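S.K.: What follows is a predicted protein model with its sequence.
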Amino acid sequence: MIPKLKKPIVFIPLMLVLFLGAFAFQVKNDKLFALAKNIDIFATLIRELDSYYVDEIDPDKLVTIGINAMLEELDPYTEYIPEEESADFRMLTTGEYAGIGALIGNRGGGNMILMPYTGFPAQTAGLRIADYILKVNSVDVAKKPTSEVSELLKGPANTPLTIKVLRDKDTLEFALIRKKITLKNVPFYGKLDDKTGYIKLADFTTNASTEVRNALVNLKSQGADRLILDLRDNPGGLLSEAVEIVNLFIPKGKEVVKTLGKLQNVNYTYKTSKTPVDKDIPLVVLINERSASAAEIVAGALQDYDRAVLVGRKSFGKGLVQTTIPLSYNSQVKVTTAKYYIPSGRCIQAIDYAKTRENGSVITVPDSLRKSFKTANGRIVRDGAGIEPDELVSEVSYAPISYTLVAGNHIFDFATQYFYKHKSISDPLTFSISDKDYEEFKKFLVGKEYDYTTYVEKSVQDLERYAEKEAYFGDIKAQLEAIKAKVNHSKEGDLDTYKAEVKKILSEEIVSRYYFQEGMIEAGLDQDPAVDLAKTYLFDLAKTTKTLTVARK
């Protein structure tokens, strides 16, 4: 009886394996056939359009549009990079290009220098913010699109060019030599007081970790024994740089992030591999809704190890990893290949793109489905919606008049005029325009258009619009008109009501004329609610210890 029992026990699994293998082979074959069939249909369609369509078509443009439309169905991060855009893509990932080292843009009157970067050809040659670009070499660029002007300014390193600009009422010409430009990941670092260091990390391109390391070592040599690491508005970048930055603050051999995808070769656990620069320095990390990707890895890992207090607002929620794959004809495709998981085990991806494709609208992870995890000290953290700070800071709200003055370039233009009239100002952190200067600004605005609708006016307008649909509108029309008359704003009055706010914005813009990007960042730290809150933790280590050890709920 026993020999008879053994035969079917072996035979049934064998048949099952053969059946499943044949089924998998068939499924794979069906998928390959579907791919081949659709590629053939696409190629045939392009050929027939080129032959029969009533007007001439541009095959390159048409195919690129088709590819981009297809990739948009997947997620915003999977994208096609044609050969002609490879240089721009390389600049985004490395922060390097060859040119004059200046941000340019159009402020309504033509293309101008918006920010010359310190130490690069534009700044060292003497180009300044608000210089209107008239010519690049012999090419008249006064009315050309910004993108074309930008291309003319770029070129091989060590090649000469001349730029003619209009500054105030003077026409000036500058001779420059293009150089290899490496944009700084750390545009500013410094001490906020005798003991508090501050590092602004704006990006995660090549050498980001080296720049942070150098800034940290320098600050410590100057006596800083507590630190604010500012990751606000940082869109992320290279994962390897994020791992190295975390390693500056936590011991060797610790897991920072792991990636998990469909293919085995994208599954990897990244650990710290070096001795940290300082594993004990009190640390606060600032984040907001525009902190994404690598910035979230750094913030999340430091939170998971209870190494830093996080202050600010919930981060963006990008937990997806992209890999660049070369294609034919020097083109590339950046593909989402994995999700990343930080030390507690959580994935912080906020949008489910698979369900979004099925549903047609953006699908986020509902709170009821978010899972809980624990930090090293047992604090509760959750997945599915970015990194949540330990201490929330409300977003700074500006008055409508401030938005209008900025959007209308009135702040920008007055700062430029101020720069022409004043040779120097005090340091960025202490500078503020005087009341006399503010009165000059008010005179500067006379005759200029900066009308706007206040929040109250908008509410009354909405009320009136809804009331018009009701039968009793005629009965309350007089009352609505009376309310409108009372809330009708006075622009001159708002300039006094929001004087402190407008003065701060003006002062920061003026600082940029003298101290460029670094100065503008430093000036913005004054009266910054997140920075002020961060200091309370760094000045009260008992508060920090309590926050990092008491379980979050």
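M.R.: Everything's here; your move. From a predicted model like this one, the values you see are computed outputs, not experimental measurements.
S.K.: alpha carbons only for contacts and neighbour counts from here, please
M.R.: OK.
S.K.: how would you label Gly536: helix, strand or coil?
M.R.: Check again: residue 536 is Thr, not Gly. Counting by DSSP: H, G, I helix; E, B strand; the rest coil, the backbone at Thr536 sits in helix.
S.K.: so how many other residues sit close to it?
M.R.: 12 (other C-alpha atoms under 10 Å).
S.K.: Next one for the comparison:
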Amino acid sequence: MKRFCKVRWIALLLLIVAGTAFLSFKNSDNRSFQLAKNIDIFSSIVKELDLLYVDTIDANKTIREGIDAMLYSLDPYTAYYPEDDQSELEQMLKNTYGGIGSIITWNTKLKRSMIGEPYEGMPAAKAGLKAGDILMAIDGQDLEGKNNQEISEMLRGQAGTSFKLTVQRPGVEKPLEFELVRRAIELPIIPYYTKLENNVGYINLSTFSGKPAREFKQAFLDLKKQGITSLVIDLRNNGGGLLDEAVDIANYFLPRGKTLVTTRGKIEQINMSYKTLREPIDLDIPLAVLVNSSTASASEILAGSLQDLDRAVIVGTRTYGKGLVQTTRSLPYGGQMKITTSKYYIPSGRCVQAIDYKHRNADGSVGRIPDSLTTVFHTAAGREVRDGGGVTPDIQVEQEKLPNILFYLVNDNLIFDYATQYCLKHETIADAQHFELTDADYADFKEMVRKADFKYDQQTEKILKSLKEMAEFEGYLKDASGEFEALEKKLQHNLDHDLDYFAKDIRNMISIEILKRYYYQKGSIIQQLKDDPDLKEALKVLGDTEKYHSLLSPKATADPAVAEK
């Protein structure tokens, strides 16, 4: 009897295994059929369009738009790059491209592109091009009617090739012609580092593309020679790059053999583990890391790893929350595809991904994972941290909101144009650290704005108008008409008042734009650091040893026995 029962259980188990295998095979077979079916349908649609559509279709454009829409429906990071359009991918991976090394911006009045910001030491700056130069022609071809994207593509090309660029410089009567030789442009990885007060080092790291670990090491060792006793790493607005580079930089401050990142995807080959492989440079120097909402990807790996291992105090605002990893795949006809293959997890085990692209709303939109659905993890010392929403700083700094008028002044190029005129009048200025915009300078700027007949939307006027319309709709306007009229008089558009009331923010933006013209990106960073709330908090905590260590230690819990007494 026992033998019969045993045989029966074995038979049942084999039946279950066989059934599972059959269903798995059936599901896999059905999935393959659905894939083949839809590819066949797509191919047939394209052929029918090409044969019968009333106008001749551009096959490359139509299919490319279909591919882009399909990939974007998955997430913003999965993208296709055909053979003739891989400069963006190359720049992303290597932090280089063939060109002249300048930001190109749009002149709204002239409806032409212009030099916005030449990079220090690059062909544009070396040739003598300046911010504000209007781009007129390339090798004699008039650029009128071309947008920024088209002109940027014309300026880029194989390193070593040359062309003639004709520009119209403000304040100069005749057009100027420049002979430019394209080169491999490397965007500044560390645009600025210095020793601040009280022997605090500061390193601004702008990207993890290229070879940032090597440059960071050089900057850090140079600061150590200068006698720094603590360090601020500025990762604000750093959108990320190469994961390995983030691990290497973290390794400078963490012991060898620590697992910093694991990646998990659909297939086993994608699952990886990244450890610190080298001996550190400094395990003891106090660290503060500055982050904001534009700190993403590899930047979050560095900040999150240092937080999870209780090695640095994070200061600023919650980071972007990109916990997805992309790899590149070769495609037919020389194309490349950047595809999201996995999510990454930092030492505490959390993933910082803030948006769940798999579960979209009914209208196709996506939103951040609510805090109520995030999970608590713990740092090496036992501090609570959470997943699902970027890296939350240990010291959160409330960010000042920029005034509405400043957006319009920048958007209308009034601050840019004033900086251009300022440079025509001043051949040299004070060094970036000591430069100040005078009251007379600001008075000149205000006069220029008045003459430009500058207009801008005031949010209070918009909200009041909406409130008035709603009050009329609901029948309250008649009784409240007097109050509305009084409020409208007080909220009347007053340009002089706004230029004076928001003078601090406007003057700071003007100073940044002016300093770019003389000291490039380094100058603008120095100006921004002069009154930087995040940096102030970082300096404060690095100067207070007791607070620094308390922030890196778990919060003490009350002893129940003591509480009962």
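M.R.: Structure received. Just so you know, these numbers come straight off a predicted model, no measurement behind them.
S.K.: What's the TM-score once they're superposed?
M.R.: Comparison of the two superposed chains (TM-score structural alignment, normalised by the length of structure 1) gives a TM-score of 0.96, and 553 aligned residues with a C-alpha RMSD of 1.8 Å.
S.K.: mind listing what the alignment partner in structure 2 of Tyr537 of structure 1 touches?
M.R.: Taking TM-score structural alignment, the alignment pairs Tyr537 of structure 1 with Val541 from structure 2. Val541 of structure 2 is in contact with 547-548, counting by C-alpha atoms under 8 Å, 6 or more residues apart in numbering.
S.K.: separation between the alignment partner in structure 1 of Pro170 of structure 2 and Leu62 of structure 1?
M.R.: With the correspondence set by TM-score structural alignment, Pro170 of structure 2 lines up against Asp168 in structure 1. For Asp168 of structure 1, the distance to Leu62 of structure 1 equals 45 Å [C-alpha to C-alpha, to the nearest Å].
S.K.: Check Leu283 of structure 1 too.
M.R.: On the measure of C-alpha to C-alpha, Leu283 of structure 1 and Leu62 of structure 1 end up 51 Å apart.
S.K.: Compare these two and say which is more crowded by neighbours.
M.R.: Neighbour comparison, Leu283 of structure 1 and Leu62: the larger count goes to Leu283, with 23 against 11 (by other C-alpha under 10 Å).
S.K.: Enumerate every residue touching that one.
M.R.: 226-229, 307-309, 538.
S.K.: now structure 2: which of these match?
M.R.: Mapping the contacts of Leu283 of structure 1 onto structure 2 (both residues aligned by TM-score structural alignment, their matches' C-alpha atoms under 8 Å) leaves 226-229, 307-309, 538 still in contact.
S.K.: Out of those residues, the closest to Glu255 of structure 1 would be?
M.R.: Checking the kept ones among the contacts of Leu283 of structure 1 against Glu255 of structure 1 by C-alpha to C-alpha gives Arg307 as the nearest, at 13.6 Å.
S.K.: so who does the closest one touch?
M.R.: 249-250, 283, 548.
S.K.: Tell me where the stretch 1-150 of structure 2 has strands.
M.R.: With DSSP state E, counting those that start in this stretch as the criterion, the stretch 1-150 of structure 2 has strands at 79-81, 96-99, 102-107, 112-118, 134-138, 141-142.
S.K.: Tell me which other helices or strands the fourth one touches.
M.R.: Think strand 112-118 of structure 2. Strand 112-118 of structure 2 is packed against strand 102-107, strand 134-138, helix 503-529, with contacts defined by 3 or more C-alpha pairs under 8 Å, 6 or more residues apart in numbering; DSSP states H and E.
S.K.: just checking, what residue in structure 1 corresponds to Tyr519 of structure 2?
M.R.: Match for Tyr519 of structure 2 (TM-score structural alignment): Tyr515.
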